[in-house]
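Colleague: Need a 3D model of the sequence below.
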Amino acid sequence: MIAGLHAVGANDAQAASGLLALCLLVGLICIILPWYFKMPISFAWSTPGAALLVAAGSTTNNFAAAVGAFLVCGVLIVLTGLWPALGRAITRIPKPIASAMLAGILFPICLTPVTAAVEQPALALPVIAVWLILLRLAPRWAVPAAMVVAALGIALTAGTAWLTSPASQPALVFTAPVFDPLVIVSLGLPLFIVTMAGQNVPGFVVMSTFGYRPPPQPILIGSGIVTAVGSVFGAHAINLAAITAALMASPEAHPEKSKRWVATVTSGVAYLVLGLGAGFAAALVAASPPILIVAVAGLALLGALVTSLTGALDDPHHRITAIAVFLVTASGIALLGIGSAFWGLVVGGIIMFWLNIGRPKPDLHPDAHPDRSESPSPA
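Modeller: Reported below is the predicted structural model:
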């Protein structure tokens, strides 16, 4: 995130302000909407949007113009929420495709503990060992303990230089937006597209995978408003979470589906606390090998990967479609500035349409066709 803001012209103070604004606004919306709807609706800043910023260094080095593009992105997200037909279309995704796309998103992340164990054995192996031991003895504490061990390892190996870095004490810095048409077209519109296609669509998919159907309108309007508000402080885009949503909407958060929203509210409080020390957190993460941070997330998401793969392959009539979606999403390809999650949905929709056009819907009633759970009918 810091690298992306620097790429579009932010100085150290503006970049730290952007991270602080993101933490505070994500924390507030993670508390308000889940508490109101009693669903684990989780939010995050746009990860593909941050990647877009890193690649947008040639677009502008005028941070005020980039802020104007952030503001336009927020307004577009609000307009999407005000158009109910578009909001409904985003959430109407068949379960096999939804589960396969989620599995494709999670798969590369769940591979990172293996890679980290080879590339950074001194840091990664203790994290994996603690996670594995507690997975047997106290499963609910396995991931938090792994996170603590990772943080201690980073602090011990990085020394104390990160504590005195200029960005370690951030404050909100207001930047008046400049609306440059070229920057809006080259940065603002792509940021809106990748945020919708790479975060909001997968976010709704994750929720539906675990049996939740949150109303799209207040979610999109709310995230668009906080994006617009945060833009003048350097925040690029806030949206539904996808990866972390799989943690809080899954049975690992709570065995009872009706109580998992508490995990999301708790995460909102944690975001607010993290925001107060966003500079220290950014400095610590910057001092660590990036693969170690992702490896801890990979350990946390193994259960969600199993659930999504099971859901993707549960219906034998859609297994080829599901595998295609999984492969395209897991490939990590990016076309036209849009990530693989979106293209996985496109490929899945095309294959499902082609394989089912003109054919009667299969009767999966177990009493009528007891053998169909094993092999699809040639008809």
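
Colleague: hey, let's count contacts and neighbours off CA atoms from now on
Modeller: Noted.

Colleague: what are the ranges of the helices in the stretch 101-250 of the chain?
Modeller: If DSSP state H, counting those that start in this stretch is used as the criterion, the helices of the stretch 101-250 of the chain fall at 121-137, 142-158, 181-183, 189-195, 201-209, 216-231, 243-248.

Colleague: Could you also give me the structure for this second sequence? I'd like to compare it with the first:
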Amino acid sequence: MAGRVQPLLAGVVTALVGFASSFTVVLAGLRAAGASDAQAASGLLALCVACGLAAAWLGWRHRIPMSVAWSTPGAALLVATGPPPGGWPVAVGAFLVSGALIVAAGLFPPLGRAVAAIPKPVAGAMLAGVLLPLCTAPVHALVELPLVAGPVVVAWLLLHRFARRWAVPGALVVAVAAIALTAPPAGLTGAALVPSVTLTMPAWNASALVGLALPLFLVTMAAQNVPGMAVLVGYGYRPPFGAALRATGLASLLAAPAGGHAVNLAAITAALAASPDAHPDPERRWVASVTAGLGLALLGLGAGAATALVSVAPPILIEAVAGLALLGALATALASAVADPATREAAVVTFVVTASGVTLIGVGGAFWGLVAGCLMLLLFHRRSPPTVPPADGPGPSDHSSGGRSATPTARRTRPSATEPIRSAGT
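Modeller: Here you go, the predicted structure:
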């Protein structure tokens, strides 16, 4: 009996932690992209349902705990980019293009390998630049609203020390209490607590395709899908990467008209369903991911109440909670960016340009940061000089192997579609 209940409980915890830890980031991103409160609530509901269905399908079909989530870094990108030229319909069009690119990466492995060719330091630096504006929000909140933001930050610190997975949900609970004590009594009067699907006719323009759709695809692949696969491989699974991309890309396409920005493999909460805590038997842990998916779909019914609560809260307080949720991702991205001294300057240029939030010809800083970093690598790349054999005959190693190197040449293996992209993950 306990063996049957354990993965179910792990799935419930995964759903609760995944939703509570980052729904504020999603709402902040959708509203920054031009969505109204009703459209943002619709987007959160669509993401919950799409993620839940994709997780349930992948887990049941492949018997692997493949957790699915929305793109939290993608939502942070929306905050950093702001509303595209043309407003919310153009943002929805960018969501559709990003989803189509994810499906294409699942159908055509060369596209996935092209994404993998982006240097890891540059990808990490771009992600760090995207996350930085939100991660500074707790500092601003402490200055602007010390009596309200102070308890939130203290709760996060204490729980981060003693119960790390509950740090952000605990900070959210304290923030909700603070909002309830400080919000106007009639603040929620007339608010639509039950979400409804609000469809938007998409629109497209070139600047949004380059400045939003492409960066959203790259951030989602590099910061979510690749690490999500790495977590599963680390626990001994051989997940079908192509099938995962096709399923999550299709879920993104279905959620986009209702306001959902991107669906992908979970990276932060993936270990909750894939670790031995979910079940001692690795072949039974898929139940946890399916349960998490169904639980997340049910939590989507609270999208209206969550959006109404956010609408009456001080914006800086909501951004502060979102920033606390992203601090770990920022630390990982920065570590990835500056790990290699040879590419450190290019990574710093990428980070600075991305974090500047500059907009040029209607294209946001994330794209220009990626371009600047890659140009730096091309301009300052130094090839190591070729090894010249000694002029006075073969060296000691040649004598021991009949004139041939004693070290066999490593064979290059071409990655298959079922292997994770080994590239700019965080």
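
Colleague: Can you pull the TM-score for these?
Modeller: These two chains, once laid on top of each other, score a TM-score of 0.70 by TM-score structural alignment, normalised by the length of the first structure; 347 aligned residues with a C-alpha RMSD of 4.5 Å.

Colleague: quick revisit: ranking the helices of the stretch 101-250 of the first structure by burial, who's on top?
Modeller: helix 201-209 (a mean of 26; mean count of other C-alpha atoms under 10 Å).

Colleague: same for that helix, what does it pack against?
Modeller: helix 84-91, helix 95-119, helix 243-248 (3 or more C-alpha pairs under 8 Å, 6 or more residues apart in numbering; DSSP states H and E).

Colleague: elements contacting the last one?
Modeller: In this case it means helix 243-248 of the first structure. Using 3+ C-alpha pairs under 8 Å, 6+ apart: helix 243-248 of the first structure touches helix 201-209, helix 261-276.

Colleague: related to what we said a few turns ago, can I get the helices of the stretch 101-250 of the first structure in JSON lines including distance to K361 of the first structure?
Modeller: Below are the helices of the stretch 101-250 of the first structure laid out as JSON lines (distance: least, C-alpha to C-alpha, whole Å):
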{"stretch": "helix 121-137", "distance to K361 of the first structure": "42"}
{"stretch": "helix 142-158", "distance to K361 of the first structure": "43"}
{"stretch": "helix 181-183", "distance to K361 of the first structure": "48"}
{"stretch": "helix 189-195", "distance to K361 of the first structure": "34"}
{"stretch": "helix 201-209", "distance to K361 of the first structure": "22"}
{"stretch": "helix 216-231", "distance to K361 of the first structure": "29"}
{"stretch": "helix 243-248", "distance to K361 of the first structure": "30"}
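
Colleague: who wins for proximity to V325 of the first structure among these?
Modeller: Taking C-alpha to C-alpha, helix 201-209 is the member of the helices of the stretch 101-250 of the first structure nearest to V325 of the first structure, at 12.7 Å.

Colleague: Tell me roughly how far the closest one lies from the second structure on average.
Modeller: Comparison of helix 201-209 of the first structure with the second structure after fitting gives an average deviation of 5.5 Å (mean C-alpha distance after the TM-score superposition for the first structure).

Colleague: got the contact list for that helix?
Modeller: 41, 90-91, 93, 95, 98-99, 101-102, 213-214, 240-242, 245-246, 249, 308, 311, 341-342 (C-alpha atoms under 8 Å, 6 or more residues apart in numbering).

Colleague: Go again with 7 Å.
Modeller: 90-91, 95, 98-99, 102, 213, 240-242, 245-246, 249 (C-alpha atoms under 7 Å, 6 or more residues apart in numbering).

Colleague: again with stretch 281-291 of the first structure
Modeller: Applying C-alpha under 7 Å, 6+ apart, the contact partners of stretch 281-291 of the first structure are 112, 116, 154, 158, 162, 168.

Colleague: Nearest to M1 of the first structure, out of those residues: which one, please.
Modeller: S168 (14.8 Å).

Colleague: what lines up against that closest one once you look at the second structure?
Modeller: Aligned counterpart of S168 of the first structure in the second structure: L193 (TM-score structural alignment).

Colleague: what does P108 of the first structure give?
Modeller: By TM-score structural alignment, P108 of the first structure lines up with P133.

Colleague: what's the burial count for its match?
Modeller: For P133 of the second structure, the neighbour count with other C-alpha atoms under 10 Å is 18.

Colleague: How much space separates it from L327 of the second structure?
Modeller: The gap separating P133 of the second structure from L327 of the second structure is 11 Å, by C-alpha to C-alpha, to the nearest Å.

Colleague: Can you lay out the contacts of stretch 281-291 of the first structure as a markdown table showing distance to V185 of the first structure?
Modeller: Shown next, in a markdown table, are the contacts of stretch 281-291 of the first structure (distance: C-alpha to C-alpha, whole Å):
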| residue | distance to V185 of the first structure |
| --- | --- |
| T112 | 35 |
| A116 | 39 |
| I154 | 40 |
| A158 | 41 |
| W162 | 37 |
| S168 | 34 |
